[in-house]
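K.L.:
Requesting a structural model of the entry that follows:
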Amino acid sequence: MISARTLERDDSLRDKALRIVRQAIVSGEIKSGEVCSATALARQLGVSVSPVREAMLTLVNAGIMEPVRNIGFRVAELTPADLDEVFELRLMLEVPAVRALADVDLTAERDRLDQLVRATEVSAEDRDVNTFLAADREFHLALLELHGNRRLLDWVAILRDQTRLYGLRESDTHTLSEAAGEHRSILNAVLDGDGEAADRLLSAHLAHTRSDWAHPPER
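P.N.:
Here you go, the predicted structure:
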């Protein structure tokens, strides 16, 4: 179940519920195949059922959850073939977009991007898997946002959330540190205007994500 959190009323409750539920799925707090009650989760988050149900329906539309009639929602289970398809699509969509950024002057974005990479490095050093996963997501999507194609950004965000990084645990410090180092190398290549290196490094990084992180848990 999701660890205790509260939602503030000044922003969209649906969006906050969506962010919390998504992160709980990605981090493994809500496990693949586990059935969740919108009512129970709303009680945990201290809000009405409506925004939580809306958040879950959004995840259903994204292929991340599926409805269970008269019970609630469950995290959709992915096969190795499903994960291979996601990996292939990310290569097709994400790599060319990031490579193209090497031809763009990103001087104004340098500090922000550096801070995002640094966040992955610090969380890797701290063995904080949940914070690392959030920072990893933010870094990748920040690069794509600079490409300027909103639909591309939305599609890759959905693909990332479908993958879910099953294999990461607090003990996988070497994996986290390697990934953070790859983030740094990718960013340096983009900022140096080396599109070929950015292409190669991001392709390898995504391959590591598929082979080392995203594998269905053993039953």
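K.L.:
going forward, measure contacts and count neighbours with C-alpha atoms only.
P.N.:
Will do.
K.L.:
Now the longest helix along the chain: buried residues?
P.N.:
In the chain, assigned by DSSP state H, the helix with the most residues is helix 80-101. Within helix 80-101, the residues scored as buried using 16 or more other Cα atoms under 10 Å are 83-84, 86-87, 90-91, 94-101.
K.L.:
ok, of these, which one's closest to residue 30?
P.N.:
Nearest to residue 30 among these is residue 83, at 18.6 Å by Cα to Cα.
K.L.:
you'd agree that closest one is up against residue 163?
P.N.:
Yes - using Cα atoms under 8 Å, residue 83 is in contact with residue 163, at 6.3 Å.
K.L.:
Against residue 183, how distant is residue 138?
P.N.:
Applying Cα to Cα, to the nearest Å, the value for residue 138 to residue 183 is 12 Å.
K.L.:
ok, now residue 213?
P.N.:
15 Å.
K.L.:
what's the answer for residue 28, then?
P.N.:
According to Cα to Cα, residue 28 stands 23 Å off from residue 183.
K.L.:
And the two? Which one has more around it.
P.N.:
residue 183 (24 against 19; other Cα atoms under 10 Å).
K.L.:
and the nearest residue to the more buried one once chain neighbours are set aside, how many neighbours does it have?
P.N.:
Residue nearest to residue 183 in three dimensions, not counting chain neighbours: residue 117, with 6.2 Å by Cα to Cα, 6 or more residues apart in numbering. By the criterion of other Cα under 10 Å, residue 117 has 24 neighbours.
K.L.:
mind listing what the residue nearest the centre of the chain touches?
P.N.:
Residue closest to the average C-alpha location in the chain (Cα atoms, centre = their mean): residue 137, at 4.2 Å. Contact analysis of residue 137 by Cα atoms under 8 Å, 6 or more residues apart in numbering lists residue 160.
K.L.:
structure for this one too, so we can compare:
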Amino acid sequence: MRRSTPGSAVTGIPESWTAAAPRVPQQPAAADVDRDRRDRAAGTDRERADGQGAGRGRDVGAATRGEHTHSEQPYPRPRPVQRASVRGQILDALRTALVAGELTPGEVYSAPVLGERFGVSATPVREAMQQLALEGAVEVVPNRGFRVIERGTRELAELAEVRALIEVPVVLRLARTVPAERWVELRPLADATVRAASSGCRATYAESDRTFHRALLSFCGNEQLVQIADDLHRRAQWPLVGAPATRGRADLVADAAEHTSLLDALIAHDLDVVRGLVGEHFTGAL
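P.N.:
This next block holds a predicted model:
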């Protein structure tokens, strides 16, 4: 923007300016008046054209500086940046700690203490714990925190029975309809369960186990069924009271081996073997 130069202050008016009588200027001829009128009109047109050109120049200059101009089409507003949910991360961490036996059944845990453990405030921990309460993993203890639910072998057996009622008929139906090349796609997931079982980490194996079962059931095309089965599977993985590590490494390896055998039978379309394997798999479910 051009800066204007301030004028000098007037400290006095010369006497000759006030003393001199006003002079009337000589009036121009009619031809001169017409010529002056035409000249002023032409000058006005040039000034208007120059103003429009200057406006376009200002628009171009503004556009090059990244400013919005009237002739410029508005750029669509970008979508908000998606940020990772702290609550979701804490929920995953609590689920892992629950399966690994780090959260003891019957014990009460407060949100502020767990928040210090995870390096976050108590709010996302409290929200994650409320989700676990909806899933049946913990219960709210007023003014204290959340108590991990104490579960026994009867509840685990009931969960295994419900899972079998849902998954076994689906797997048998899929064994008759899904082509062998589709079952081959699950080979990396079955191998992943074997590696996870070999590590002896219950939490690692629990995640790979659910991943394999979700992928297997997904061939049915029923998302609601897959979600319900996965929720039941997750609940079946919670530790029992008094036995945070009910299954050792050998049990995990044997369970993972059943995945490999089941996949081999599905690829071979051996329905008798599939029927026997899926029936036995849930009796020793994690």
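K.L.:
where does the counterpart of residue 140 of the first structure in the second structure fall, helix, sheet strand or coil?
P.N.:
Alignment note (TM-score structural alignment): residue 140 of the first structure maps to residue 213 of the second structure. Classification of residue 213 of the second structure by DSSP: H, G, I helix; E, B strand; the rest coil places it in helix.
K.L.:
Who are the contact partners of residue 213 of the second structure?
P.N.:
Counted by Cα under 8 Å, 6+ apart, residue 213 of the second structure has contacts residue 230.
K.L.:
for the first structure, what spans make up the helices?
P.N.:
13-27, 38-45, 49-61, 80-101, 110-125, 129-147, 150-163, 173-191, 195-208.
K.L.:
gap between whichever residue in the first structure pairs up with residue 124 of the second structure and residue 44 of the first structure?
P.N.:
Using TM-score structural alignment, the partner of residue 124 of the second structure in the first structure is residue 51. Separation of residue 51 of the first structure from residue 44 of the first structure (Cα to Cα): 13 Å.
K.L.:
Could I get the contacting residues of the aligned residue in the second structure for the residue nearest to residue 183 of the first structure?
P.N.:
Taking TM-score structural alignment, the alignment pairs residue 117 of the first structure with residue 190 from the second structure. Listed by Cα under 8 Å, 6+ apart, the contact set of residue 190 of the second structure reads 212, 256, 259, 260, 263.
K.L.:
What is the nearest of those residues to residue 274 of the second structure?
P.N.:
residue 263 (8.6 Å).
K.L.:
Spit out the contact partners of the closest one.
P.N.:
Residue 263 of the second structure neighbours (Cα under 8 Å, 6+ apart): 183, 184, 186, 187, 190.
K.L.:
which of those has the most neighbours?
P.N.:
That'd be residue 190 among these, by other Cα under 10 Å, with 23 neighbours.
K.L.:
Tally up the residues packed near the nearest residue to residue 114 of the second structure once chain neighbours are set aside, please.
P.N.:
Residue nearest to residue 114 of the second structure in three dimensions, not counting chain neighbours: residue 125, with 6.9 Å by Cα to Cα, 6+ apart. Residues within reach of residue 125 of the second structure, counting by other Cα under 10 Å, total 26.
K.L.:
just checking, residue 125 of the second structure touches residue 87?
P.N.:
Yes - with contact defined as Cα under 8 Å, residue 125 of the second structure and residue 87 form a contacting pair (6.8 Å).
K.L.:
close enough to count as contact, residue 190 of the first structure and residue 97?
P.N.:
No - Residue 190 of the first structure is beyond contact range of residue 97, at 10.9 Å (criterion: Cα under 8 Å).
K.L.:
so stretch 178-186 of the first structure matches what in the second structure?
P.N.:
With TM-score structural alignment as the criterion, stretch 178-186 of the first structure aligns to 254-262.
K.L.:
Pull out the buried residues from that stretch.
P.N.:
Per 16+ other Cα under 10 Å, stretch 254-262 of the second structure contains these buried residues: 255, 256, 257, 258, 259, 260, 262.
K.L.:
what does stretch 28-36 of the first structure give?
P.N.:
In stretch 28-36 of the first structure, counting by 16+ other Cα under 10 Å, buried: 28, 29, 30, 31, 32, 35, 36.
K.L.:
got TSV for these, with distance to residue 194 of the first structure too?
P.N.:
Shown next, in TSV, are the buried residues of stretch 28-36 of the first structure (distance: Cα to Cα, whole Å):
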residue	distance to residue 194 of the first structure
28	36
29	39
30	40
31	40
32	39
35	46
36	46
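K.L.:
buried set for stretch 270-283 of the second structure?
P.N.:
So for stretch 270-283 of the second structure, counting by 16+ other Cα under 10 Å, buried means 271, 273, 274, 275, 277, 278, 281, 282.
K.L.:
right, and out of these, which lies closest to residue 19 of the second structure?
P.N.:
residue 282 (119.4 Å).
K.L.:
I figured that closest one hits residue 161, correct?
P.N.:
Yes - applying Cα under 8 Å, one finds residue 282 of the second structure in contact with residue 161, separated by 7.5 Å.
K.L.:
I'd like to know how many residues surround residue 75 of the first structure.
P.N.:
Neighbour tally, residue 75 of the first structure, other Cα under 10 Å: 22.
K.L.:
Which residue numbers in the first structure does the lengthiest helix in the second structure align to?
P.N.:
The helix that spans the most residues within the second structure, counting by DSSP H, is helix 30-64. Helix 30-64 of the second structure corresponds to no residues in the first structure, going by TM-score structural alignment.
K.L.:
buried sites along that helix?
P.N.:
Those would be 59, 60, for helix 30-64 of the second structure by 16+ other Cα under 10 Å.
K.L.:
again, but for stretch 127-139 of the second structure
P.N.:
For stretch 127-139 of the second structure, by 16+ other Cα under 10 Å, it's 127, 128, 129, 130, 132, 133, 137, 138, 139.
K.L.:
likewise stretch 239-254 of the second structure?
P.N.:
239, 240, 241, 244, 245, 249, 251, 252, 253.
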